[in-house]
Structures are given as C-alpha cells and as structure tokens.
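Novice: Structure, please.
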Amino acid sequence: MASFQRRWAQVQDVRFLVTTQPRRNVYEKYRDKLEQKAREEGVPDIDSLKKVYTDKIQGVRKQDVAHPLTPGQQTPQTGAQTAGTAGATQAQQSPARPNSKSQITRLDDLLDLEKVRTLPSRELEAIWRLRHANLPNSLVAAIPADTFKRMESLAKSHPQFVLPVPHESEGAEMHFLQWTWDAESKTSTVLFTQLAEYKLRGEWAVPHTTLTHYTELAGEKDVVLMRGVVQSDRGISTESVRWLVLCLQRFYGGWDGQKQDIVRSEERKRLLEWFTVGDGRFSVQALLDEAERMG
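Specialist: Alright, predicted model coming up:
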C-alpha cells in the first residue's frame, strides 16, 4: 500500500471511550418506544428490557460470522499461491451438519476436513483461497500457526483497541476492534466497528467487518485459516479494511518474527498496554505515527 504523507487532521484522544456511556443519545431518541416495548415484554424498565435481549443483541453483533459469505480478495498475508488441484471442488464442500449452539460457522461447514487433512499445507491453503475467490467484499488468509499464536497471546491481554484508516483529504477515521473467542467452533474473531458508531451505540453497535480465525488445523497443518466479511452498506471499502487488517497484524505482533525495528515493535506494544489500562501516555497522535510508518 502506498505511503501516506502527513496530512491527517487532528483526532480527538479516544482512550476512554470504552468506559463512557455511549448509548445515552440513543436512549433519549427512542425512550418512548423502548419503554413501550418494555411494557409489552412485561418488564419494569429499559435496563430490564436490555437484559432480556442480551443474547439477541450478541447474536446480531455476530450475525455476519454466522451467515455464509457474500464476499473475495486476499489480505496481505503469507500463504501458497492460488493453484488448482484435482480434488479442490470436493475438498471445498462438506456434508450438512446439525445446528450447534455456536453462532459461528464452523470450519467443517466450509471444507471437507477429512479430505483436506490428507493434503499438504500448500494445497490446503490454495483450496482455502479458491473457496472464497469469487466472493466480493471478502478477505482471506492462511496465517502460520506460530505467528497467530503470538498475535492471540497479545489479544488475550488486550482484547480491545482502536486503529486508524487514513484519508488524505479528510484526516483519519478511527475504528474500534474487539477480539472474541468461541471454544465450540475453535475460532477467534475480531469485530471492527467505526469508532463513531461504537461511541454512539456501545454494545448495540453492529460491526462493519468480522475476521474469523480457524485454529482447528493449527496443530497438524501449522496454519490458521482466516476469512473476513466486509459489509457493503456500512460505509467502508474492502481496501480500507485491508489496511485495518495490516495494522492489526502489526500492532498485535504478527510481523515480530521477521527482521524489523525492535524499538518500533516495543512502542506498538506499549500503546496496546496503555490503551488497555487507560494510561495517560497513550495518545492518538502516537498511534497515527505508528500507523503512518507502515505505509
């Protein structure tokens, strides 16, 4: 990606947005309707209504992961080049599986695991890319298991963060990310939401992008398969999401196994730590500086 010159507008410091009360405006705007809905549900107030719908809210936030992809371009991750194989079509399909409690599409719904387990890792990666090749607004990657292990280790300590998408003529737009884990499907998922949307709606906000990392084959094939879905009606392009994925990899140590500036790597980790604990040393300007160096 081309390097971005320093033309970004000043951005308000956002380190405390996670702990504020971003839903106040929404409640005021829809208070009458929410109170009416609470009465219909037989609960005393809006807070009680929220508790009733907690599971449903979480389901909506992850609905993009549960539904089949409509999405088709690759992230700048490592992996085998796309190549046809004799058993590709068969390996991309798997028998129907009974519904599970997990809302995330499992890997054996996307690939015939019995077949792909017999293939070399390079062919597995090629099949994974072919599986998503014709799906617009999608992202796909095959991540070395050790690399993902490094990223996930940081993610468990710092499951929330903010990342910028630079726009030379409009400054930088900030995006909130959150890691979640699902033991049943053996996945780690990253949810991306515009920070303005998250500030307004909090946990009611619906992400514009979901990245699901499948770890089921990490032990035997030394690879974690990733697929992402970008919602076309959420005001962000696939190209901008690629930039977010690049920043995600970099800030969460995905490139630390390569030759790099150790000082810069430590600075990115410090920004993660400071954001997590609300340390005053975290600054959006420092975040923008680090993102700019990745151009």
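Novice: contacts and neighbour counts: CA atoms only from here.
Specialist: Will do.
Novice: Could you verify that residue 213 is part of a strand?
Specialist: Yes. With the criterion set as DSSP: H, G, I helix; E, B strand; the rest coil, the secondary structure at residue 213 is a strand.
Novice: The chain: strands as residue ranges?
Specialist: Listed in chain order, the strands of the chain (DSSP state E) span residues 73-74, 138-144, 160-167, 171-182, 187-194, 209-214, 223-230.
Novice: Pull out the buried residues from the longest one.
Specialist: If I follow you right, that is strand 171-182. 171, 172, 173, 174, 175, 176, 177, 178, 179 (16 or more other C-alpha atoms under 10 Å).
Novice: now for the strands of the chain, which one comes closest to residue 118?
Specialist: The closest approach between residue 118 and any of the strands of the chain, judged by C-alpha to C-alpha, belongs to strand 223-230 at 14.4 Å.
Novice: this one next, for a side-by-side:
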Amino acid sequence: MVLLQIYTMQRLATRVSRSLLSSVGNASFYSFAPNQPFTASSWRRNFRKLQEHCIPAGFLNCGLLGFYRTSSFATGFTPLQPKPLDSIIDIERAKNKSPEDLSAVWDDYHLGRGHIAASMKAKLYHLLEHRAANCQYFVIPLWRGSGYTTMFTQVQMPHILFTGLEDYKARGTQAAPYFTVSYYTEFAESKDMVLVRGDVVFMSKLTDSEAKWLLETLQSFYLNDVRYKLVERFNKETREFEFKDVLQALEMPIL
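Specialist: This is a model prediction of the structure:
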C-alpha cells in the first residue's frame, strides 16, 4: 500500500463539505489563533461547528486519494518511506535471540534524538489492528503550559500518523506528520512480540518524551475496553463525542 494514502486525513475530508475543504484555511472549525493551546470548551465549540458541515460517513472523495499518491504533504516536504526491518537489524541473527535480548537490542539501536523504540505482545498488536480497522481516527490532548495542543491521529496498521491540528489549519489535508510509527510483525509468531519504531519527523514540534507519551496514550485508547468506547464514538457517533470525556479519561483538567 502506498504510504501516501496512509498519511491522508481521510476522516476529516469525509466529514466536511467540499466548499469547506476548498477553503480549509478559513474554515470555522479552525478559527482559533495560531500557536495557542486549545481548551476543552474551545474544542467543543469548534467540533460542533464542524458537525454542521457533516456529509454522509460513507462518502469518500476518491480524487483526494489519487492526489496524495502523486504529491507531497506540504511544500518542500518529502514523505517518509517505511523502513523494512532487514534494513534496521540483522534478521537472521535476531532469530537466535530471546525476546528479552531482542527487545534490549532494539531499544539500544534506537537510542538518540528523534527515535522511539518499543515492543508489544502479538495478541495486543492483533487487537490494535482489529480495532483500528473499524476506527482509524482519534484526537489526543497534549498538555503544554496552561493549555492543550490537540494532536490528530490516523491509525492504519502497521502505521500510525500523528499531526497537529494547527498544521492542519495551515495546510489542510497536505499537513505534514509530526511523528510516525511503524509496527514490525516478523517475530509475532516465533517470539510472540511485535517491534515498534517511532520517528519524530519535526523535532521542533515534539520532544522524544512527548512522542513516547503520545504513542503509549493512543495505544491505551485502543487496547483498553473502556477507553476504546471513546474511539468508537469519535469515529461512529460523531455527534455524541465530547472532548471532555477524553480529558477525564486522562485525568486532565477541563478548562
């Protein structure tokens, strides 16, 4: 599958009218000041404004997909290509290592600014994969200072994209990713583990610790039965979704 398609903000494109997409920079949903943190109340107001422009969920502007197969995310930005596992580690040598040793080697390899390494049980990966197939999109509040920076996520396994709504405001559906994640299943059967690699695309946008927190938090919403209900609501019952419920789940203050 072409990675460009993975990076397309399909869900938002299917929710707004064509006229809104054509003037996304001036859309009411994005009418907040640049570089300002979001509050729960401002999110709720703007989210409801977006709902007024909803179109049937089954509608897909196929032209958008074709466009993204032949273009960049944003001016001057070339999309990352997924790195095959054999370009990162020696798979044959890795086959002889225990899951614990392989996990340690994987972590050591990714030490350094801009890289996140993790691993997970195959059963959890398959649950994440199953749930993401039905619910690909979600929003995560990232606390900074006295407010929130809201991150928009697209989960299309074996990849996850994180980008900021501020960049979506500025670039529309050509917004560049801040942080990308890839899952490697080569050892899912033999070692009951899936290797996870995260790359911070724009280090000026996210720190390593923020990227790690975003990944762990997003996974918790897909893997925890109670939290996953919020993901389902965001994707399937949009009008019932309340951002404050996400804040409460994360024990964050509602401003």
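Novice: returning to what we had before: identify the farthest-apart pair in the buried residues of strand 171-182 of structure 1.
Specialist: Pairwise distances among those were taken by C-alpha to C-alpha; the largest, 26.2 Å, belongs to 171 and 179.
Novice: Kindly reformat the strands of structure 1 as TSV containing distance to residue 50 of structure 1.
Specialist: Rendered in TSV, the data for those read as follows (distance: least, C-alpha to C-alpha, whole Å):
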stretch	distance to residue 50 of structure 1
strand 73-74	38
strand 138-144	32
strand 160-167	23
strand 171-182	21
strand 187-194	21
strand 209-214	24
strand 223-230	27
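Novice: These: which one's closest to residue 270 of structure 1?
Specialist: The minimum distance between residue 270 of structure 1 and the strands of structure 1 falls on strand 160-167, with 12.1 Å, by C-alpha to C-alpha.
Novice: Show me what that closest one is packed up against.
Specialist: Packed against strand 160-167 of structure 1, as judged by 3 or more C-alpha pairs under 8 Å, 6 or more residues apart in numbering; DSSP states H and E, are the following elements: strand 171-182, helix 238-251, helix 262-277, helix 284-292.
Novice: corresponding residues in structure 2 for the last one?
Specialist: Meaning helix 284-292 of structure 1. Using TM-score structural alignment, helix 284-292 of structure 1 corresponds to residues 243-251 of structure 2.
Novice: Grab the most central residue of structure 1 for me.
Specialist: Averaging the C-alpha coordinates of structure 1 gives a centre point, and the residue nearest to it by C-alpha atoms, centre = their mean is residue 190 (2.7 Å).
Novice: Which position in structure 2 pairs with that residue?
Specialist: Structural alignment places residue 190 of structure 1 opposite residue 160 in structure 2 (criterion: TM-score structural alignment).
Novice: quick one: contacts for the nearest residue to its match once chain neighbours are set aside?
Specialist: The shortest distance from residue 160 of structure 2 to any residue other than its chain neighbours is 5.0 Å, reached at residue 181 (C-alpha to C-alpha, 6 or more residues apart in numbering). Contact criterion C-alpha atoms under 8 Å, 6 or more residues apart in numbering gives 159, 160, 161, 196, 197, 198, 199 as the residues in contact with residue 181 of structure 2.
Novice: Relative to residue 140 of structure 2, which of these is nearest.
Specialist: For the contacts of residue 181 of structure 2, the residue nearest residue 140 of structure 2 by C-alpha to C-alpha is residue 161; the value is 12.2 Å.
Novice: picking up where we left off before, trace the residue nearest to residue 160 of structure 2 over to structure 1, please.
Specialist: Under the alignment (TM-score structural alignment), residue 181 of structure 2 pairs with residue 211 of structure 1.
Novice: Could you check how far the residue of structure 2 most remote from its centre is from residue 191 of structure 2?
Specialist: No residue in structure 2 sits farther from the centre than residue 96, which is 33.3 Å out by C-alpha atoms, centre = their mean. Distance of residue 96 of structure 2 to residue 191 of structure 2, computed by C-alpha to C-alpha, to the nearest Å: 10 Å.
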